[in-house]
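**Student:** My questions are about this predicted structure, shown below with the sequence.
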Amino acid sequence: MEPIELHTPRLRLRSWLDSDLPAFAALNGDAEVMRHFPACMSVAESDALAGHIRQHFAEHGFGPWVLERRDQPGLIGVLGFQHVGFEASFTPAVEIAWRLHPAFWRQGYALEAAEMALYCAFTQLGLDEVVAFTTPANLPSLGLMQRLSMQHDKAGDFEHPRLPQGHPLRPHVLYRLSWQAWLEATVE
């Protein structure tokens, strides 16, 4: 299967290169980027995550792409899809996830890339639904989910099973977007 590459007016969502690993490690080691995650990642942890992402692409034909600006190549973040890797009331499911370097926040890049990725999810990948989840305090991600026409599934909110009881980041909110809801939102 030929790797899927996506283009928007300003961005390119592409396959991973070994040369992306240092910028990915810097992203995962940034305290501001990782404030809604349990901890920053070491270089080894970041490299292992990149390996996991590449494996997901090999197994499923999709995953979180490297996100770069078309006018200046190089990883500015990651955005794409992955199978949820834990059991919850809403699994099995495919989630859309993103992580951007702070220098590229509040410029519409995540929205632009996510809209193109969702187009791919529902027209090329044939997904029926995409979910997203985060901590209630992650207002930028919640805002992006809402701008993408994702709907909060209050009944699906959950305690993240990979975090210990009582951990402040354990409560998560769940958002969903079905193919039908995406289609209706794109026609409006």
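**Tutor:** Yep, it's here.

**Student:** C-alpha only now, for contacts and for neighbours.
**Tutor:** Will do.

**Student:** buried stuff in the helix or strand Gln180 falls within?
**Tutor:** Using DSSP states H and E, Gln180 falls within helix 179-187. For helix 179-187, burial by neighbour count (16 or more other Cα atoms under 10 Å) applies to 179, 182.

**Student:** all strands for this structure, in order.
**Tutor:** 6-7, 11-14, 64-69, 72-83, 94-100, 129-134, 151-152, 158-159, 171-178 (DSSP state E).

**Student:** who wins for proximity to Glu32 among those strands?
**Tutor:** Closest to Glu32 of those, according to Cα to Cα: strand 94-100, at 10.5 Å.

**Student:** Give me the angle between the closest one and strand 72-83.
**Tutor:** 150 degrees (axes from the mean of the first three to the mean of the last three Cα atoms, to 10 degrees).

**Student:** Need the residues that contact stretch 122-135.
**Tutor:** For stretch 122-135, the external contacting residues (Cα atoms under 8 Å, 6 or more residues apart in numbering) are 36, 93-97, 121, 141-142, 145, 169-179.

**Student:** 7 Å instead, please
**Tutor:** 36, 93-97, 121, 169, 171-179 (Cα atoms under 7 Å, 6 or more residues apart in numbering).

**Student:** thinking again about what came up before, mean neighbour count and distance to Ala114 for the strands of the chain - can I get that in a markdown table?
**Tutor:** Shown next, in a markdown table, are these (neighbours: other Cα atoms under 10 Å; distance: least, Cα to Cα, whole Å):
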| stretch | mean neighbour count | distance to Ala114 |
| --- | --- | --- |
| strand 6-7 | 17 | 11 |
| strand 11-14 | 22 | 10 |
| strand 64-69 | 24 | 10 |
| strand 72-83 | 20 | 7 |
| strand 94-100 | 20 | 8 |
| strand 129-134 | 22 | 12 |
| strand 151-152 | 18 | 15 |
| strand 158-159 | 18 | 24 |
| strand 171-178 | 20 | 12 |
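
**Student:** Okay, one more to line up with it:
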Amino acid sequence: MIETPRLLLRGWRQADAAPFQEICSDPQVMEYLGEPMTLAETELVVSRMQAMQAQLGYCFWAMEHKETGALMGFCGVKPGAIGTSIDGQLEIGWRMARAWWGAGYASEAAQAVIDWVWANLKVDSIWAITAPANQRSQALMLRLGMVRHRKLDFQHPAMPPGDPLRAHVTYSLNRPSAVPEA
């Protein structure tokens, strides 16, 4: 579990499926992610995240508001999707209920995840992808210090040809260099 001043990032529970489905059925939340999800689809996501956590020790963790215990969405890392420009890389991702937007929670969670990665995983970089129109996510990527790689932009294989969400942009953040001792 990762704890920040306002958040807990934790493993998924089966009881998270219904509140997560509420988040994933909001057309504004899903605007750049695809169709709103059913309960059965969110149950599959929860099961996949639980399996990933058990196998790898990380996933897109459930994001919980510390004060209220509310499921806010997710933030974490997973292997980049096969057939994308980040295949074989570590991908950071987030999704949050609209009620929590604009209060710095996504930045707080993502920075905590980045700090966890540098402390716990032997990777040189963290990657992120999104649809070009998703300016909110790209703004967060820039706030985190990520850099865009235009040559690595791609057509996402999970989206059908002609879908406006098929195009994706690619960002990364390199591991900070060790500062030599004075």
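**Tutor:** All right, it came through fine. Here the structure is a predicted model, which is why all the values come from computation and not from measurement.

**Student:** In the lengthiest helix in the first structure, which residues are buried?
**Tutor:** The longest helix of the first structure (DSSP state H) is helix 43-60. By neighbour count on 16+ other Cα under 10 Å, the buried set for helix 43-60 of the first structure is 43, 46-47, 49-50, 53-54, 56-57.

**Student:** Run the chain-centre distance for that helix.
**Tutor:** Distance, stretch centre to chain centre, for helix 43-60 of the first structure: 14 Å (Cα atoms, centre = their mean, to the nearest Å).

**Student:** Just want the angle from it to strand 72-83.
**Tutor:** Using the same axes, to 10 degrees: helix 43-60 of the first structure against strand 72-83 is 60 degrees.

**Student:** which residues in the second structure does helix 43-60 of the first structure align to?
**Tutor:** Here helix 43-60 of the first structure aligns to the second structure at residues 39-56, judged by TM-score structural alignment.

**Student:** Average offset of the matching stretch relative to the first structure?
**Tutor:** Once fitted to the first structure, stretch 39-56 of the second structure is off its aligned match by 0.7 Å on average (mean Cα distance after the TM-score superposition for the first structure).

**Student:** Spit out the contact partners of whichever residue in the second structure pairs up with Arg99 of the first structure.
**Tutor:** Under the alignment (TM-score structural alignment), Arg99 of the first structure maps onto Arg95 of the second structure. Counting by Cα under 7 Å, 6+ apart, Arg95 of the second structure touches 73-75.

**Student:** Next: Arg176 of the first structure.
**Tutor:** 130-132, 150-153.

**Student:** So for the second structure, the centremost residue is which one?
**Tutor:** Gly93 (1.3 Å; Cα atoms, centre = their mean).

**Student:** That residue: what's it in contact with?
**Tutor:** 60, 75-77, 128.

**Student:** hmm, back to that, and the contacts of the longest helix of the first structure?
**Tutor:** Counting by Cα under 7 Å, 6+ apart, 21, 24-25, 28, 62-64 sit against helix 43-60 of the first structure.

**Student:** 8 Å - rerun?
**Tutor:** With contact meaning Cα under 8 Å, 6+ apart, helix 43-60 of the first structure is reached by 16, 21-22, 24-25, 28-29, 62-64, 82.

**Student:** Out of the residues you listed, name the ones that lie in helices.
**Tutor:** Those of the contacts of helix 43-60 of the first structure lying in helices (DSSP H): 21-22, 24-25, 28.

**Student:** residue at max distance from the center of the first structure?
**Tutor:** Most peripheral residue of the first structure (Cα atoms, centre = their mean): Gly166, 25.3 Å.

**Student:** how about that one, what's its match in the second structure?
**Tutor:** Per TM-score structural alignment, Gly166 of the first structure is aligned with Gly162.

**Student:** Give me the distance between that match and Gln155 of the second structure.
**Tutor:** 10 Å (Cα to Cα, to the nearest Å).

**Student:** same deal with Arg48 of the second structure?
**Tutor:** With the distance defined as Cα to Cα, Arg48 of the second structure ends up 24 Å from Gln155 of the second structure.

**Student:** ditto for Gly73 of the second structure
**Tutor:** 26 Å.

**Student:** I'd like the contacts of Gly93 of the second structure as a markdown table, with distance to Lys66 of the second structure appended.
**Tutor:** Shown next, in a markdown table, are these (distance: Cα to Cα, whole Å):
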| residue | distance to Lys66 of the second structure |
| --- | --- |
| Phe60 | 18 |
| Cys75 | 15 |
| Gly76 | 17 |
| Val77 | 21 |
| Ala128 | 26 |
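
**Student:** just those residues now: which is nearest Ser107 of the second structure?
**Tutor:** Cys75 (9.9 Å).

**Student:** any idea what Glu108 of the second structure aligns with in the first structure?
**Tutor:** Checking TM-score structural alignment: Glu108 of the second structure goes with Glu112.

**Student:** which one is the aligned partner of Ala137 of the first structure in the second structure nearest to, not counting chain neighbours?
**Tutor:** When the second structure is aligned by TM-score structural alignment, Ala137 of the first structure is paired with Ala133. In this structure, Ala133 of the second structure finds its nearest non-sequential neighbour in Tyr32, 7.5 Å apart by Cα to Cα, 6 or more residues apart in numbering.
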